[in-house]
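# below are the sequence and a predicted model; questions follow.
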Amino acid sequence: MTTEELRYLQRLAELYPTIGKASTEIINLQSILNLPKGTEHFLSDIHGEYQAFSHVLRNGSGAVRKKVDDVFGHTLSNQDKRSLATLIYYPKEKIELVKKQEEDMENWYKITLYRLIEVCKTTASKYTRSKVRKALPADYAYVIEELITEKAEVLDKEAYYDAIVETIIQIGRAENFIIALCELIQRLVVDHLHILGDIYDRGPGPHFIMDRLMSYHSLDIQWGNHDVVWMGAAAGQQACIATVIRNSVRYGNLDILEDGYGINMMPLAAFAMEAYRDDPCIAFSGISSPSNYNAMEKEYSRKMHKAIAVIQFKLEGQLIMNHPDFDMEDRLLLHRIHPEKGTITLPDGKEYPLLDNCFPTVDWTHPYQLTKEEQTVMERLTSGFVNCAKLQQHMRFLLDKGGLYRVYNGNLLFHGSIPLNEDGSFKKVQIYGNIYKGKALYDTLESYARRAFYELDDKELEKSRDILWYIWAAPNSPLFGKDKMTTFERYYIEDPGTHQENKNAYYRLLENEKVVDHILEEFGLDGAEGRIINGHVPVHQLEGENPVKCGGKVIVIDGGFSKAYRKITGIAGYTLIYNSYGLALTAHEPFTSAEDAVIREQDIVSNRVAVHYTSRRRLVGDTDNGKALKERISELKWLLEAYRRGIIKEKK
């Protein structure tokens, strides 16, 4: 035994100081290995749609209803099972509704408690008692444990449980207890949550989503390009700040910044009304301005929209010129404008008329330079983002729980793509003078993203912050995955051909098994068993596109949570469930409101399709956690041998 090995065993002995304790832990860990693997829940491209996200989280993409069906089968009507499932999703709201309709509430309490207890028993059965105990609500932990645990020593079990339930009702705690049981079922139905990017932008509630995720029991997050641009804004990168504000104005979501994060938009509003006071800014009407905006508010919105867009184009131009290795010279467009003609010549050499030729803040001799007033606006906005405690808290959570990719239980999870050449080989990408590809590109970009918040050297800090914008918009970014971002063209040029954004070869090669296997092997997975799960590009179900590709080796789960995408997807999002029996993909109907879900008992699970079922039920021992537990068992057996040979002395 080496000195290092002995030192490690001595440290392990501090945790398990006797043969008895080490042996007990081996037995405990071995029992865990033989339990069914926990259910994993995958969501992607939520885009601020908090209400729909909250509902899918509550129902576990149908996992809760399946548990209800498993427990009651044909012993309850479909209506009763639907009512019970709705109660589990929205216990407080459902109880209030029932109280208005039910005459004998005591009887309803009793029936409901027994039904919830049965669902709880089944849901908890795949976990150790210790894990269930940790999930129990503190106020009712002892009582719930008594109700869901089989007690062999109790001869008259029915009378025993009746007495507990009757007491709960008599002391007026039935409603609180029902709520506690419902929340426990929600907690136990999903063991681990994967968010595959794009929490932010488009929808009105990303800050509420972040609050909810911060209280979730177990999760990881793969950053999306829309999350990274918010990270850049929080880090003080001004092109990212301008982009975040422009997106918020465009989708009518300035409330997120002003009310959600307390960032003052008045400096921008005052500047926009002055600089563009004679400009109707018609091309900047936005695509989803709140319907309750009056004429003046709409005018403010248009002018702010144009003001921040022009600032964004200038700041992006500065970045591109400062970093020629970003290879984005074709996005330098302001100097290509012919103001006297009202046209622009794009890099392809073609000249197009502009829909808007009013540029009062552009100096045509230095088109990418901010005016003094624009600089002042950006300084104040930057201060607002950098000093917003709640935004910083949310971004640090993304850093703590997130990354650009993750390998988990045989699946490779990421938001966007792997930059590929047309022949399927990994594309070589230059980052600050060095060449990276495949996994190394992901690792390098993630390292820079983290340094944007922690780097102490000013020069390296600026480079790291600029990389966050690169990840958002660059053609070689794995999170963007297109040849260019045509924001300018969509505002200023009518010809739809100029709006085209061509996808990376990755998206054309997803049905090529050799390419997919090569990607999986690059990230340490077996090409025969592994899978890629990602989002980013909506699946066009209306056009017959299948989210399951390459014989099930690739699953794309962006189905249009965002309302802006539903016209092209035909649904309101995909989610994926991976339990001990296999993988199942769920397509969701549009979510209307929590009120409809409670009153009409409407769920939004529309269609569940098996992607892959295992020949035998997968156990904890088959998972990544199982591998770690097996290693621990091996180490503990080694410790036992050291105790028995007298190499290490027990501490009784």
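Great, that's in hand. Residues are numbered from 1 along each chain as shown.

# okay, CA-based contacts and neighbour counts for the rest of this
Fine.

# nearest the middle, which residue of this structure would you pick?
I195 (2.9 Å; Cα atoms, centre = their mean).

# that one against L43, yeah?
Yes: assessed by Cα atoms under 8 Å, I195 is found in contact with L43 at 5.0 Å.

# one more structure, for comparison:
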Amino acid sequence: MDYEKIESDRNGFSTLELKHLNLLAEKFPTVQAASTEIINLEAILNLPKGTEHFLTDIHGAYETFSHVLRNASGMVRKKIDAVYQYSLDEKTKRQLATLIYYPEEKLEIITKKEEDLESWYSVTLHRLIEVARVSADKYSRSKVRKAMPEDFAYVIDELLYEHGAKKEQYFNSIIKSIIDVGRANHFIVAISKFIQRLLIDRLHVIGDVFDRGPHADQVMDLIHNHYSVDIQWGNHDIFWMAAASGIRASIAGVIRVSARYDNLDTLEDSYGINLLPLATFAMRVYEGDPCEAFIPVNTPPENIGSTHVKLISKMHKAIMVIEEKLIGEIVQRCPEMHMEDRLLLNKINYEKGTITIDGRELKLTDTNFPTIDPNNPYELSPEEKELAEKLRFSFLNCERLQRHVKTLFSKGSTFLTYNSNLLYHGCIPLDANGDFKEVTLHDKKYKGKALCEQFDLVSRRAYYNRERPEKRNKDRDYMWYLWCGADSPLFGKKKMATFERYFLDDKEAQYEESNKYYKLRDDKETCVRILEEFGLDPEKSHIINGHVPVKVGKGESPVKAEGRLFVIDGGMSKPYQKVTGIAGYTLIYDSYSLILAEHAPFESRRNAIQEEHDIVSIRSMIERSTDRIMVGDTDDGVHIKSQIADLNRLLEAYQRGVVKVKSA
């Protein structure tokens, strides 16, 4: 008989609960400690919720992304205006804002020009403290302290909370001491970054960090080091994640897309991927081939004949052919993917230079395929096999890339529900009738939320078994599928017409039909069903989506389904700005409202610092609550309430004597 269990049940505590409470008692060893924590947590529940910022489709646009974080999507300037709307002129406010965005760089300029530097320091420090004070006013003192830079935490705490007529001399003496001991520059940098941090309590990145733009690695460094961020994977992200997992088709595809946008520097210089074997192979095999369809996009006409462009074009074609062969291996191995239409190399008539697609014989624009055996078109040549393995080794052993991909896994997922919002990059696959589409993975059918969860699980297994390719091989295939599969929630089109874009001049063949989701996402009832599928109340919840650029210039609105869904891909990356007409959106969710900030193109970091040119943003109120949203109303509030309940049980256990007080 289990006497221990009987005894604990008699006192109103199960054995399992007592184990938990004894562990909790290690952290809160006395009645006083537990009581104090309950008081603190109860107080936090009654504070306003922190401000969330939602961004998507960064595509390597580091300078723009960095600036949007630095200016908190315009919130820094809003705080400056709140304090100094009538007391400072526009030029002074612009300089103060730029100093907060880029303190190190701006200080270097100002300190060289300013004649009375001590007076400037004194005035500027007072102004920065005021901006910091209004930025911190809705947070607990404990939370503000945690956000403070360690070197100046005590000083900032004193300046924020001890200001007043009775302590003005004390306040001024602190400012003077900072200047006298030569720490003014360091303090300005510290408090500027402190302000930036206060104005973004939580950052949500709704996918597609990679591709198109030149500095995805620097974007990932920011995300890796960010204090509070989550990521919903985009199809471009999973492509790089699959490449880092050693999936050869994905490796070839990542290199191809990088070559297409003349962005191989990210691979070579930023990640140290050795592309010399590819360059050597391409120059020899495609010698004399102009590779016209493979000239990087947006190449100026005067550069087309350059040695650089010629080399990139040949590398581009060489890796594209390899990618098609490797895709063929996966598609033939996985008939359940229903991607037979992507088996195109065997549909080419190599003598006639044509291909048959959907019963139509079409003329190829390029017929030079020196590495393809018409009798076995998906077999890699011996040189291609060797090259594919060298590239795989480089990707698997790139320390920086692996660190960034681990960040995508640790901070990311296929979707997220957070504070009554459903976040995902692409879509929730729907069938022709608008119902959740069933998709087979590992011989089981999944749909809706379960499908997203299963793809998430598959991807994690594929990555963490990357050194054991024989282990769960189908996981690796499904991870690749997320990039371009018809029923991938990260992609959402019937096909990715890669081959057709390169080798055919036929719009019908190049057409990529979107999933039914994209026709129905403007329908309120569809969005209601999706929210309910993910366990959210459709009356107060929203879907936040990216992936498909909003054609603002053509009058398209990012607000869909009567306000149930927001598409916030506004073209942060320059290649998309011709489509969108703007340079990105930020959705801002504070304690009162949902605000959509529409950003104009960012000129450059240099202009922002030297000319004090900020991103011009148009802010539109989408929703406003009459009652302020408090921490107690959020997901964090649910967690805090659970902690309070546990602590109350610990107090009860202390009072009944079933858990020993750990110290006097």
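That came in fine, so what should we check first? Note that the structure is predicted; figures quoted are calculated from it, not measured.

# quick one, strands of the stretch 551-664 of structure 2?
Secondary structure of the stretch 551-664 of structure 2 by DSSP state E, counting those that start in this stretch: the strands cover 559-560, 565-567, 585-589, 593-599, 617-624.

# got the contact list for stretch 258-266 of structure 1?
Contact with stretch 258-266 of structure 1 is made by 207, 257, 381, 384-385, 388, 390-391, as judged by Cα atoms under 8 Å, 6 or more residues apart in numbering.

# would you turn those residues into JSON lines with distance to N28 of structure 1 and neighbour count?
Shown next, in JSON lines, are those (distance: Cα to Cα, whole Å; neighbours: other Cα atoms under 10 Å):
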{"residue": "H207", "distance to N28 of structure 1": "40", "neighbour count": "20"}
{"residue": "L257", "distance to N28 of structure 1": "49", "neighbour count": "20"}
{"residue": "L381", "distance to N28 of structure 1": "55", "neighbour count": "24"}
{"residue": "G384", "distance to N28 of structure 1": "51", "neighbour count": "20"}
{"residue": "F385", "distance to N28 of structure 1": "48", "neighbour count": "26"}
{"residue": "C388", "distance to N28 of structure 1": "46", "neighbour count": "15"}
{"residue": "K390", "distance to N28 of structure 1": "41", "neighbour count": "15"}
{"residue": "L391", "distance to N28 of structure 1": "42", "neighbour count": "24"}
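
# pick the one among these closest to G626 of structure 1.
Taking Cα to Cα as the measure, G626 of structure 1 sits nearest to H207 out of the contacts of stretch 258-266 of structure 1, at 34.6 Å.

# surely the closest one is in a helix?
Yes: counting by DSSP: H, G, I helix; E, B strand; the rest coil, H207 of structure 1 is part of a helix.

# list the contacts for the equivalent of it over in structure 2?
Aligned counterpart of H207 of structure 1 in structure 2: D217 (TM-score structural alignment). D217 of structure 2 makes contacts with 60, 266, 270-271, 404, as judged by Cα under 8 Å, 6+ apart.

# ok, I571 of structure 1 next?
I571 of structure 1 is in contact with 541, 559-560, 587-590, counting by Cα under 8 Å, 6+ apart.

# alignment lookup: it to structure 2.
Taking TM-score structural alignment, I571 of structure 1 has I582 as its aligned residue in structure 2.

# with D400 of structure 1 instead?
Aligned by TM-score structural alignment, D400 of structure 1 pairs with S410 of structure 2.

# tally of neighbours for its match?
Residues lying near S410 of structure 2 (other Cα atoms under 10 Å) number 13.

# V154 of structure 1 contacts Y160, doesn't it?
Yes: under the criterion of Cα under 8 Å, V154 of structure 1 makes contact with Y160 at 7.5 Å.

# between the two, which has more neighbouring residues?
Taking other Cα under 10 Å, V154 of structure 1 and Y160 do not tie; Y160 has more neighbours (14 against 10).

# show me what contacts the counterpart of L33 of structure 1 in structure 2?
In structure 2, L33 of structure 1 lines up with L45, judged by TM-score structural alignment. The contact partners of L45 of structure 2, by Cα under 8 Å, 6+ apart, come to 630-633, 637, 640.

# helices of the stretch 351-500 of structure 1, start to end?
All helices of the stretch 351-500 of structure 1, identified by DSSP state H, counting those that start in this stretch, fall at 372-386, 389-401, 438-454, 458-473, 487-492.

# I should have written the stretch 1-150 of structure 2 there, sorry.
Under DSSP H, counting those that start in this stretch, the stretch 1-150 of structure 2 gives helices at 3-10, 15-27, 31-45, 62-70, 75-84, 90-101, 103-113, 117-136, 141-147.

# in structure 1, what range does the shortest one match?
Right, the one you point to is helix 141-147 of structure 2. Mapping helix 141-147 of structure 2 onto structure 1 (TM-score structural alignment) gives residues 129-135.

# same question, the fifth one
Across structure 1, the stretch matching helix 75-84 of structure 2 (TM-score structural alignment) is residues 63-72.

# now what about that stretch, what contacts it?
With Cα under 8 Å, 6+ apart as the criterion, stretch 63-72 of structure 1 contacts 59, 81-82, 84-85, 88, 118-119, 122-123, 185-186, 189-190.

# pull out the buried residues from it.
For stretch 63-72 of structure 1, a neighbour-count test (16 or more other Cα atoms under 10 Å) marks 63-69, 71-72 as buried.

# contacting residues for the nearest residue to A147 of structure 2 once chain neighbours are set aside?
For A147 of structure 2, ignoring the flanking residues on the chain, the nearest one in space by Cα to Cα, 6 or more residues apart in numbering is F194 at 6.6 Å. Neighbour list for F194 of structure 2: 132, 147-149 [criterion: Cα under 8 Å, 6+ apart].
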